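>>> What would the 3D arrangement of this be:
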Amino acid sequence: MKKRPTILDVARQAGVSKSTVSLVLQNSSLVKPSTRTDVEKAMAELGYVYNRSAAGLRGAQSGLIGLIINDLRNPFFTEFAASAQMTFARAGYSTVVANTDEDPDIQSQVIASMIEHGVSAFVISPAYSDDDGAFNRIERAGIPTLQVLRKQDDRTDIFPFASHNYDTGGALATEHLIEKGCKKIAFVGGLKDRPITLERMSGYDSVMKANGLTPQAFFGRPSRAFGREIALEILKEHKDLEAAVCFSDLVALGMLSGFAEIGVQAGNYFKIVGFDDIEECSLAYPRLSSVRCDSALFGQNAAEAMLAWIVEGKRPPDSMRYNVELIKRQSSLGTS
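As a prediction, this is how the structure comes out:
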């Protein structure tokens, strides 16, 4: 018996990717007319018949979403994941949540396992990796996938990307500190040369240079421990520094602890602005100024975008960026 042609056979015949064939089958407006013609011609030549009922069972009707997070220990990502999961639940979808702990090998294992269990879609805040194998596996499986908060795979025509305007956030924080009279301002935290670090630092860097000031960075794992360590180092070896824009609130909260440990109250002697505006920012003392990224609303938006994709066939744009705002509190305004 002659083997029934598959979507992969059509892709090879037309000289396109499997995902492109899928988009044609979904009547997506994202496909160029010439490409659509090539795919339809290949289907006719091979005698390919699209089994829509089977595709539905594999897709939205399986009711299972894979939500993969790079660091669930960070309250910012936890709030995002909880909001996304609740949005999916209200729409009748179950969510499988996995924490990769910034480990690309674990990420690959989790993705492979979720594909085997028939997830309808992926929402992934990825661990960085030099290996595209995990995303290639998703592409071969033809599963709708949204990258969030970090972009691991540049093929946003296949894996759309959603995040915040981090460069704007860094600029707002730096402009605020300059308005408060600071000139010696450091950027603290984030692993050097990581795309997410460069994004969050870019606004700081451009504003410093535009004002004739010299940028200075202290790179490291974005944790409370690193923030505390840098606070102690600044007081010993960089006493000319007046303020810091931190990669994350965890780094900023660590700096608050470091200063408090030796009797220095941040906000007056040294000004600090965090990034993300997790709940603890408004509860710490001094209360922490921070760039608000509203992770709960972002989680809801990301889940709704994915639901529109798998239920209604409305694919998200290749790239989406959401606005941020600066919340000014005691750590930069002062406590008196």
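
>>> Please count neighbours and contacts with C-alpha atoms only from this point.
Fine.

>>> Specify the local secondary structure of residue 275.
Residue 275 falls in the strand class when you classify it by DSSP: H, G, I helix; E, B strand; the rest coil.

>>> same check, this time on residue 311
Going by three-state DSSP, the secondary structure assigned to residue 311 is helix.

>>> before we go on, could you also do this sequence so I can check it against the first one:
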Amino acid sequence: MKQRPTILDVAKQAGVSKSTVSLVLQGNPAVKEETRKAVRQAMADIGYVYNRSAATLRSATSGLIGLVINDLRNPFFTEFAASFQMELSNAGFATVLANADEDPGLQRRMIASLAEHGVAGFIISPCYGEEAATLSELAASGTPTLQVFRRLEAEGGALPFLAPDYLHGGRLAAEHLIQQGCRNIAFLGGLNDRPVTRERMSGYLSVLEEHGRAPLVLRGQSTRAFGKDAAARLRREHPEVDGVICFNDLVALGVLAACPDLGMRAGQDLRVVGFDDIEDSRDSYPPLTTISCNIPDFAATAARRIVAWIKEGEAPPASARSPVRLVVRASSGVNNRQKGTRDD
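Predicted coordinates:
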């Protein structure tokens, strides 16, 4: 018996990618009319028939959710993935986990592979780069997709977005350090031109402006190694700095680790605040003051929204922010009697 033509056969016949054929089949308006006609003609030439109801049924009944994470080496994302998987399990879905490793090409291939295996939905914390190609791949899949933590498109884009309130977190951190008596506060970490960097930094900048303080920003990779290097640079070039807000806890943990060798007492000579509240922040020396993103609650919200979209057709809001709170520990100079949690 002759094998039925596939979407790959159509793509070969039309001289386009499989993703482009999928976009045409879904009626996506982004495809040029000339390309649309070529794909339709190729379908007619080889006798390809698209079974839309079968494709929808496969997706809706697979019971699988694709979770694509930009960097699972970062414990923040690992903690999210674990919490999200448990929440989905309670809802009767299984999680297929993929680590993009900050490689947009790998990310795109994984999305295509998961779509071919009929996942019912995607949760993606995307890596940056080749955004248009990644969005095209997601559109071609025709699968409900929720972006978390990072966004590949501007406000009002086609894919809904859920993230912590980074701006408010930056404000909480800066206000706390000023209340602790810091006069010169630096912001450490985060790469240029990344929306998440701008958001986490913007709260810090606005508070310093309100208090008439000059900002100092040292940008770089969000790693412990960068934190160590940044602490040494502050000691060498900016000894007046008495407080730092770090892009994430990894940078902050690097700063704490470097302080003894630099002759600085964390929490006294230099007050340190991180961002994320990963598990290691509770066990550092001294314990790290940080902005908590409430990962278990965040994961539960993301799981509920993707399941409701799949089961009920209820799409999430175009953009939503989850609450953050300041978790006060000894790295910012707070003694045991003062320690606590703030979310104001």
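
>>> Superpose the two chains and report the TM-score.
A TM-score of 0.83 describes the superposed chains when it is computed by TM-score structural alignment, normalised by the length of structure 1; 297 aligned residues with a CA RMSD of 2.1 Å.

>>> Superpose on structure 2 and give me the mean offset of the host helix or strand of residue 106 of structure 1.
Secondary structure here is read from DSSP states H and E; on that basis residue 106 of structure 1 sits in helix 104-116. Compared with structure 2 after fitting, helix 104-116 of structure 1 has a mean deviation of 1.0 Å; criterion: mean CA distance after the TM-score superposition for structure 1.

>>> Which parts of structure 2 are helices?
Counting by DSSP state H, the segments of structure 2 that form helices are 7-14, 18-25, 33-46, 52-61, 75-90, 104-116, 131-141, 166-179, 195-210, 224-237, 249-258, 280-283, 295-312.

>>> Out of the ones you listed, which is the most enclosed?
Ranked by average neighbour count under the criterion mean count of other CA atoms under 10 Å, those are headed by helix 249-258 at a mean of 26.

>>> mean distance, it to its aligned residues in structure 1?
When structure 1 is superposed, helix 249-258 of structure 2 averages 0.3 Å from its matched positions, counting by mean CA distance after the TM-score superposition for structure 1.

>>> contact partners of that helix?
Applying CA atoms under 8 Å, 6 or more residues apart in numbering, the set of residues contacting helix 249-258 of structure 2 from outside is 188-189, 222-228, 230-232, 245-246, 266, 272-278, 281, 284-286, 288, 290.

>>> Could you report the neighbour count for the counterpart of residue 320 of structure 2 in structure 1?
For residue 320 of structure 2, the aligned residue in structure 1 is residue 320 (criterion: TM-score structural alignment). The number of residues packed near residue 320 of structure 1 is 14, by other CA atoms under 10 Å.

>>> any idea how far residue 320 of structure 1 lies from residue 161 of structure 1?
Noted for residue 320 of structure 1: a distance of 6 Å to residue 161 of structure 1, by CA to CA, to the nearest Å.

>>> With residue 310 of structure 1 instead?
Applying CA to CA, one obtains 16 Å for the distance of residue 310 of structure 1 from residue 161 of structure 1.

>>> tell me the contacts of residue 114 of structure 1?
Each residue near residue 114 of structure 1 by CA under 8 Å, 6+ apart is listed here: residue 66.

>>> Setting the sequence-adjacent residues aside, check what's closest to the residue positioned nearest the centre of structure 1.
Relative to the mean C-alpha position of structure 1, the nearest C-alpha, by CA atoms, centre = their mean, is the one of residue 149, at 1.0 Å. Once flanking residues are discounted, residue 149 of structure 1 sits nearest to residue 163: 4.4 Å by CA to CA, 6 or more residues apart in numbering.

>>> How much space separates that neighbour from residue 80 of structure 1?
For residue 163 of structure 1, the distance to residue 80 of structure 1 equals 12 Å [CA to CA].

>>> Would you mark the buried spots in the host helix or strand of residue 21 of structure 1?
Under DSSP H and E, the secondary-structure element containing residue 21 of structure 1 is helix 18-25. Along helix 18-25 of structure 1, the positions that meet the burial threshold by neighbour count (16 or more other CA atoms under 10 Å) are 18, 19, 20, 21, 22, 23, 24.

>>> ok, residues contacting that helix?
7-8, 10-11, 30-31, 36, 39, 50, 139-140, 142, 158.

>>> Please pull up the helix or strand immediately following that helix.
Beyond helix 18-25 of structure 1 on the C-terminal side, the first helix or strand identified by DSSP H and E is helix 33-46.

>>> That next one maps to which residues in structure 2?
Residue correspondence for helix 33-46 of structure 1 in structure 2, counting by TM-score structural alignment: none.

>>> buried ones in that helix?
Neighbour-count burial for helix 33-46 of structure 1 flags 35, 36, 38, 39, 40, 42, 43 (criterion: 16+ other CA under 10 Å).

>>> Nearest to residue 216 of structure 1 among the residues you listed?
When the buried residues of helix 33-46 of structure 1 are compared for distance to residue 216 of structure 1 (CA to CA), residue 35 wins out at 49.1 Å.
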